[in-house]
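Asker: Make a model of this:
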Amino acid sequence: MSVRGSAPDGLKSISSSVLRRTLGWVYKAKRTTHEMSTTTTVKTTEYDKIVKLEEPNAVQTNLWYLKPGFTAKPTFVSVTVPGVFESSNVEHEAYPHEITDVRGHERLFSLDKSGFEFVQDPIPDELIQQIRNNEDEEIEKKYYPKIEELLKKHTNADRVFIFDHTVRRRIPKYASDGRGPVGARQPATRVHVDQAPSAGIGRVKRHLPDEAEELLKGRVQIINVWRPLVGPIEDHPLAVADYRSVKPEDLVATDLLYPGHTGEVYSVLYNPEHKWYYKSSQQNDEVILIKCFDTKTDRARVTPHTAIKDPTSPENPRLRESIEIRALVFHTQDRD
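Answerer: A predicted model of the protein is given here:
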């Protein structure tokens, strides 16, 4: 059984350090940025050459990046709790950018090269409906094993541990930054990475404490598996940025607040060199694998991503619903 976060049950579960962060504080250290080196000398041809599609289909839309000029460490509230978790010192601003459609070119992208991969994975309509109904017991019993096998197949991992899942559905009356009441999470329209390196290592220690020391001797990844639930997607599709177009200074460590726990993610500063992709009219059997962490240093290690407003969407689109699985992926024999 996976270890998953619980809904807030009152102020007593919230540590004083977390409360201080919700009120804002001066970040005394230098701004923490992405410290993982990009690939410049290892397997250059295989891992460093950014894909250029011939005659690509693309759309222009706004991407919401971290607003520069902050004086405190960026802090984002994951779940709103009236009177406690309502505000954040993270500000974003919109930048127009081109998003390229990968349909027909999916095989040009992979987890180790670009940081993301598009794969086919059909599941029964009955299971789709159970996911849409938030039937957590059925999701963990039926959906988790399918995703474990999918990840093993596509990464050659020998072990997968799913630690979390989130069902998102767009409800226009709620915030458009991904927050919402428990059970009503919105598509996240800010550019971000789900795990900073400290959080990636921390996940292993937190969820598998008795085995963490040994597991961390081998290669460890965190991979998200994102799937539409009401395909074809007509509203707020998911866009992903090619890791090879992201510079270390573009990534800014950001606290992610939960009651009683603080994680760390990456916010992203705008860079016009970023290469963004999405899959048009994505169906329920078309999933995206998104790498959020990797202990390997000579290939893609993180993937900035965000929901986008698609200018080609119909006037009254079917509102987006999706599920994302977050999993620790272990290669216990890969110890290079």
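Asker: going forward, measure contacts and count neighbours with C-alpha atoms only.
Answerer: Will do.
Asker: Now do the helices in the stretch 151-300 of the chain.
Answerer: Ranges of helices in the stretch 151-300 of the chain, per DSSP state H, counting those that start in this stretch, are 197-207, 212-215.
Asker: how about this one, so we can line them up?
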Amino acid sequence: MTNLAAKQSDIVETLPFVTAEVNYAGEISGRAVFDTVEPDKMNIAFVPSTVQIRDVRKVRDTFNLDTHGFAYVRHSSEAAARPELRDQNLTLQGVHSEINEVYQSEIAAYLQQLTGAREVIAQTSGLLVRTSNRAKKKSWATPATFVHLDFTEDSANKFLRWSLEETGIDIKPYRRFMVFQTWRVISGPPQDSTLAICDGRSASGTDAVVMDSVIGPRDKPGAFFESRLCLANPAHQWYYLSDMEPEDLLIFKGFDSDIPHSMNAMHTAFDDPSATDQAIPRVSVEARFFAFFD
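Answerer: From the prediction side, this is the model:
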């Protein structure tokens, strides 16, 4: 361990934390299947596990995409402040929306500047608004309360192909591409529910359980794809940012073609055990992007 890594490890040990229950993959017979179209074909099982989730607020700048697989940055969004971003995405809709495209353009430009990518484009159908169970206006997309990764090498390439076909964008040859996922609250603090993210260095490829996800007709692009569940491992190091504000943006790796089997970055929603009755029901927006490097 380098001196810098040892120093950061010492800092991490002093961070405040909450103790919460997260759901890892349980015993599954055969290929894991999550099927909302034919629920009788669903065979996934979960095992709850109690973990410590450390609050990065005091040391947020020490975490970065290259080392940990995630970063918390400050990013003001004009589109995120507009009520229609929430209201127009509470129900399942098509991939085209003026407010969605404005928001995605803001984030794409920021990601290009942050990462040095040659080009960044949004994943079509990759923007979702989620609400906690206490919200009066609930979204069709509920919080994903199990540890998972949204991409495998197969699905990352399929979503890229589908997005290029949908938009008609012509991408020049590239050496490497990455999927960046972004997540922010558009409700104020304190939240009753938030997102936990795992340090990619603390997870192994053997922790993954490949799963078929079916959310629509299998022949419809984006409705049938691979994702990954995760097995419990006491080595996993979990983090969150307390009392997030709309200017707080979580960016994390969903896929990296240079390290296609990496576990960057496992994540799960969880109910904050420190939340009181005055906590604000969480409303969050997530979006996904492809970044291309020469």
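Asker: Kindly state which of the helices of the stretch 151-300 of the first structure is positioned closest to residue 50 of the first structure.
Answerer: Nearest to residue 50 of the first structure, of all the helices of the stretch 151-300 of the first structure, is helix 197-207, at 23.7 Å by Cα to Cα.
Asker: Check the mean deviation of that closest one from the second structure.
Answerer: Aligned to the second structure and superposed, helix 197-207 of the first structure gives a mean residue distance of 1.7 Å (mean Cα distance after the TM-score superposition for the first structure).
Asker: Export the helices of the stretch 151-300 of the first structure to JSON lines and append columns for distance to residue 128 of the first structure.
Answerer: Shown next, in JSON lines, are the helices of the stretch 151-300 of the first structure (distance: least, Cα to Cα, whole Å):
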{"stretch": "helix 197-207", "distance to residue 128 of the first structure": "27"}
{"stretch": "helix 212-215", "distance to residue 128 of the first structure": "33"}
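Asker: what's the most buried one of these?
Answerer: Burial of the helices of the stretch 151-300 of the first structure is given as mean neighbour count (mean count of other Cα atoms under 10 Å); helix 197-207 ranks first at a mean of 18.
Asker: which position in the second structure aligns with residue 100 of the first structure?
Answerer: Matched to the second structure by TM-score structural alignment, residue 100 of the first structure sits across from residue 54.
Asker: Tell me if I am right that that match is in a helix.
Answerer: No - using DSSP: H, G, I helix; E, B strand; the rest coil, the secondary structure at residue 54 of the second structure is strand, not a helix.
Asker: The residue positioned nearest the centre of the first structure: what's it in contact with?
Answerer: Residue closest to the average C-alpha location in the first structure (Cα atoms, centre = their mean): residue 194, at 4.3 Å. The contact partners of residue 194 of the first structure, by Cα atoms under 8 Å, 6 or more residues apart in numbering, come to 265-266, 292.
Asker: One more: residue 77 of the first structure?
Answerer: 22, 85-88, 179, 256-258 are the contacts of residue 77 of the first structure under Cα under 8 Å, 6+ apart.
Asker: at 10 Å what do you get?
Answerer: 21-22, 84-90, 178-179, 255-259, 262 (Cα atoms under 10 Å, 6 or more residues apart in numbering).
Asker: In strands, which of these appear?
Answerer: 255-258, 262 (DSSP state E).
Asker: In space, what's closest to residue 256 of the second structure - neighbours in sequence excluded?
Answerer: Leaving aside its sequence neighbours, residue 256 of the second structure sits nearest to residue 178 (Cα to Cα, 6 or more residues apart in numbering; 4.4 Å).
Asker: Pull the number of nearby residues for the aligned partner of the one you found in the first structure.
Answerer: In the first structure, the residue matched to residue 178 of the second structure (TM-score structural alignment) is residue 221. By other Cα atoms under 10 Å, the residues close to residue 221 of the first structure number 25.
Asker: three-state assignment of residue 150 of the first structure?
Answerer: Applying three-state DSSP: residue 150 of the first structure is helix.
Asker: Please tell me I have it right and it contacts residue 118.
Answerer: No - using Cα atoms under 10 Å, residue 150 of the first structure is not in contact with residue 118; the gap is 12.0 Å.
Asker: ok, now how distant is residue 255 of the second structure from residue 261 of the second structure?
Answerer: According to Cα to Cα, to the nearest Å, residue 255 of the second structure and residue 261 of the second structure sit 8 Å apart.
Asker: overlap in contacts of these two?
Answerer: In contact with both residue 255 of the second structure and residue 261: 151-153, using Cα under 10 Å, 6+ apart.
Asker: Tabulate those residues in TSV, adding columns for distance to residue 166 of the second structure.
Answerer: Formatted as TSV, those follow (distance: Cα to Cα, whole Å):
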residue	distance to residue 166 of the second structure
151	19
152	21
153	20
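Asker: Between the two ends of stretch 273-284 of the second structure, how far is it?
Answerer: From its first residue to its last, stretch 273-284 of the second structure covers 19 Å (Cα to Cα).
Asker: oh sorry, the question was meant for stretch 102-112 of the first structure
Answerer: Stretch 102-112 of the first structure stretches 17 Å from its first residue to its last (Cα to Cα).
Asker: I would like a ChimeraX command selecting only the buried ones among the contacts of residue 77 of the first structure, please.
Answerer: To isolate the buried members of these in ChimeraX, using 16 or more other Cα atoms under 10 Å:
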select :21,22,84,85,87,88,89,90,178,179,255,256,257,258,259,262
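Asker: And residue 229 of the second structure, what's its match in the first structure?
Answerer: By TM-score structural alignment, residue 229 of the second structure lines up with residue 267.
Asker: that older thread, so who does the match of residue 100 of the first structure touch?
Answerer: By Cα under 10 Å, 6+ apart, the contact set of residue 54 of the second structure is 12-19, 196-197, 237-242.
Asker: rewinding a little: do you know how far the match of residue 229 of the second structure is from residue 221 of the first structure?
Answerer: For residue 267 of the first structure, the distance to residue 221 of the first structure - Cα to Cα - is 19 Å.
Asker: Next: residue 255 of the first structure.
Answerer: Counting by Cα to Cα - residue 255 of the first structure and residue 221 of the first structure are separated by 20 Å.
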